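[1] what would the 3D arrangement of this be:
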Amino acid sequence: MGVPSDDVVLIQKGKNPGEPYILTVNCPDKTGLGCDICRIILDFGLHITKGDISTDGIWCYIVLWVVPHSSSVIVKWSSLKNRMQSVCPSCLPTFYFNEPSTSSSISPVYLLKFFCVDRRGLLNDVTQVLCELELTIQRVKVTTTPDDRVLDLFFVTDNRDLLHTKDRQNETLEQLHAVLGESCITCELQLAGPECERRQGISSLSPVVAEELFRCELSDKEIHSQALSPDMTKLKNANVTVDNSLSPAHTLLQIHCADHKGLLYDIMRTLKDCSIQIAYGRFTPTTNGYCDLDLFIQQNGGKKILDLDKQNALCSRLKVEMLHPLRVIIVNRGPDTELLVANPVELSGKGRPRVFYDVTLALKSRGICIFSAEIGRHSASDREWEVYSFLLDESCSRFQLSNMVARNQIVDRVRRTLMGW
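    A predicted model of the protein is given here:
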């Protein structure tokens, strides 16, 4: 029998200040549910510190301990509960075994267009408002004019599916006007045309740059830049092992690695894309920023993973996702300096949350202005990637962007912000 919908997701505040919130999900199971929940948690700026997952293939029970990534994160817990409930299967007497994780409808794309006087950190301030409003940036086109004005085109979807209402539109425009202040010249919101719903590529991505950006192994240049930060050396210490001796029906997957922002999402996304089902899982922190995961898994069809080639392929795929979950490089684009960031896209077509916000935050903290920016998709290594391109304005930066040390420092800062370090 089902449970009342209000009990599908429970959010319990920590007993003492600073203690994690406890999120409990109790609902029918479906393939990829853990990935969907972890993605929403990441989208709300929360970090999973510990977790337990249990399912019999029909019903699942998930408990996650979460804290905000930073003190600046304002969490709307009621909205988080609603979003988590929206991806849970209906609690009806009739259950659907391994119901696919698909959306019943595609959210319409809206065009947010504003023209204003440029200032340092403007793009990040706007992006923060969009995150707080639960608007997902699908595409963006940012252009700075010679007279220091900026035209920003944001193509967004509404996670609440309310942007068609006048109240929601007014709320969005009011909050944007509040952050833009007197610098705002015009600000408009309208339904985008059908041509804007198509995913576009990054025009500046040459074959040479693409090869460097999407390589599976870290290049010598990236290893050198990672050495600038002690935190980044943790990435080299990831261990994934398979054990078929402890369970007659399940394969035990054991992972020991450095913790980072969205780690559980990266693992769940990978298992979902590989059609791997989790029967039981435990995520626990260890010392010095590391964590352990024990996952009892099965292949699609309810079988253990006995084939050595499949075991090695799964372990290698997981290690790549943990060692290199986001790609960050700086290249020359003619006379300009271009920062490129890429992350893999789920097979469902969803990209990683909050990447645009994190990158603009990192650049803002270093006093680096953005001349132009865009988001696109690119296919490489038999998968689709979401690519963020930023042309950096050297005239307002205290860094000499042609200097290799300065470039490595920028890459290091962006990468550490994306990883939550």
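[2] from here on, contacts and neighbour counts on C-alpha atoms
    Will do.
[3] all helices for the stretch 301-421 of the chain, in order.
    Taking DSSP state H, counting those that start in this stretch, the helices of the stretch 301-421 of the chain run over residues 308-323, 355-365, 404-419.
[4] one more to line up against the first:
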Amino acid sequence: MGILYDYEDVVLIGKLRSQGLAYYKPEFQQQPKPPDVFLLKFWCYHDRKGLLHDVTEVLCELELTIKRVKVSTAPDGRVMDLFSSQTPDVKPIRTSEGHNANPKNELHTKKRQEDTIHRLKAVLGDAMMSVEIELAGPEVTACSQGSSFLPPAITEEIFSLELPNERSNGSAASNSLSVTMDNSLSPSHTLIQIICQDHKGLIYDIMRTLKDYKSRLACDASGWEEDSDPNKRNALSSRLRMELFRPLRVAVRSRGPDTELLVANPVELSGRGRPLVFYDITLALKLLNIQIFSVEIARHMIQDREWEVYRILLDEGDGFCVSRNKIEEGVRKKLMGWE
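    All right, here's what the predicted structure looks like:
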């Protein structure tokens, strides 16, 4: 387990935009063509703990974004895993001969598919029976966008936007988090000082919050005016505190007779989700010696924000004896980089 410590980060930002802190969504900007989505289907002779994480690790190394996962186990013990994966959104880099020197988004080519299959075989070994890779149709691509409805019990428990000091059961972590703004140190900028517990992706969480609020980062010596509107400063301060206190939502709950692990993270306005979330989830479950029965990854609009939601049913077969509190703690610590 790593050492927990306070972390102080200082960010200079320019004047907050006059239209306030509302999220900005361009209406008339032409959207680029979305990256291709591919289906990776493979059969294994038998299941084992950590299999899903090992496959996820290979796909992450190949920079493929996992959009959806389906795990099925046949009565004879064979396992069929179906991954819906998206190629990275990168532009081709052409050599003088016309070849693409950056083939990460070329999963449709035979060479790229053969390389992917070779990497999977190296991880799965003799357990793998077959692998198929094909371009997904529009109906599969549409499935990655979840419905706008989740059970009320989930939305109330997981997606609350209350600040830590507004809760009756405030924790020590929330009490040690502070965000202060100062206009006295610079005639043209607002200084933001953040003191909080360190976690994986701390700078990312600060920057995505500022970016989504359209705050201008001070990157040169131009004379931007400082922000003197206390309402805007208070709103941004509250949002930063909430985002840093709960950058991810983790819960273990009942889903009918089964146990479900639920993890959610906000999606940036650019449409990008938080990197490596599924990788950390599967690694945490592998370390806890827990197998995964099924996975659903989808995006939902909740309280005017888009969330990426992971709903994972756990395999509670013979010998399953890990408490829900231990599962939630193990997954949260891995996601936050606390061990």
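[5] got a TM-score for the two of them?
    Scored against TM-score structural alignment, normalised by the length of structure 2, the superposed chains reach a TM-score of 0.79; 300 aligned residues with a CA RMSD of 3.3 Å.
[6] returning to that earlier point: of the helices of the stretch 301-421 of structure 1, which is nearest residue 290 of structure 1?
    helix 308-323 (11.9 Å; CA to CA).
[7] counterpart of that closest one in structure 2, which residues?
    Aligning helix 308-323 of structure 1 against structure 2 (TM-score structural alignment) gives residues 230-245.
[8] nearest to residue 135 of structure 1, out of the helices of the stretch 301-421 of structure 1?
    Among those, helix 355-365 comes nearest to residue 135 of structure 1, with 12.0 Å by CA to CA.
[9] hang on, the earlier thing: mean shift between the match of helix 308-323 of structure 1 and structure 1?
    Mean deviation of stretch 230-245 of structure 2 relative to structure 1 after superposition (mean CA distance after the TM-score superposition for structure 1): 0.9 Å.
[10] residue 189 of structure 1 against residue 111, yeah?
    Yes - assessed by CA atoms under 8 Å, residue 189 of structure 1 is found in contact with residue 111 at 5.7 Å.
[11] would you map the strands across the stretch 1-150 of structure 2?
    6-13, 37-44, 65-73, 79-86, 128-135 (DSSP state E, counting those that start in this stretch).
[12] now the ones you listed as JSON lines including mean neighbour count?
    As requested, the strands of the stretch 1-150 of structure 2 are arranged in JSON lines below (neighbours: other CA atoms under 10 Å):
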{"stretch": "strand 6-13", "mean neighbour count": "15"}
{"stretch": "strand 37-44", "mean neighbour count": "21"}
{"stretch": "strand 65-73", "mean neighbour count": "18"}
{"stretch": "strand 79-86", "mean neighbour count": "22"}
{"stretch": "strand 128-135", "mean neighbour count": "16"}
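[13] dump those strands into CSV; add distance to residue 191 of structure 2 as well.
    Output for the strands of the stretch 1-150 of structure 2, formatted as CSV (distance: least, CA to CA, whole Å):
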stretch, distance to residue 191 of structure 2
strand 6-13, 5
strand 37-44, 42
strand 65-73, 36
strand 79-86, 39
strand 128-135, 48
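[14] of these, which approaches residue 152 of structure 2 most closely?
    Closest among the strands of the stretch 1-150 of structure 2, once you apply CA to CA, is strand 65-73, at 23.0 Å.
[15] ok, which stretches of the stretch 201-339 of structure 2 are strands?
    249-255, 258-266, 292-302, 305-314.
[16] and the helices in the stretch 101-250 of structure 2, which stretches?
    Using DSSP H, counting those that start in this stretch, helices in the stretch 101-250 of structure 2 cover 110-124, 138-143, 152-158, 172-175, 202-212, 230-245.
[17] would you turn these into a markdown table with distance to residue 302 of structure 2 and mean neighbour count?
    Formatted as a markdown table, these follow (distance: least, CA to CA, whole Å; neighbours: other CA atoms under 10 Å):
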| stretch | distance to residue 302 of structure 2 | mean neighbour count |
| --- | --- | --- |
| helix 110-124 | 36 | 15 |
| helix 138-143 | 18 | 12 |
| helix 152-158 | 8 | 12 |
| helix 172-175 | 24 | 13 |
| helix 202-212 | 16 | 17 |
| helix 230-245 | 16 | 18 |
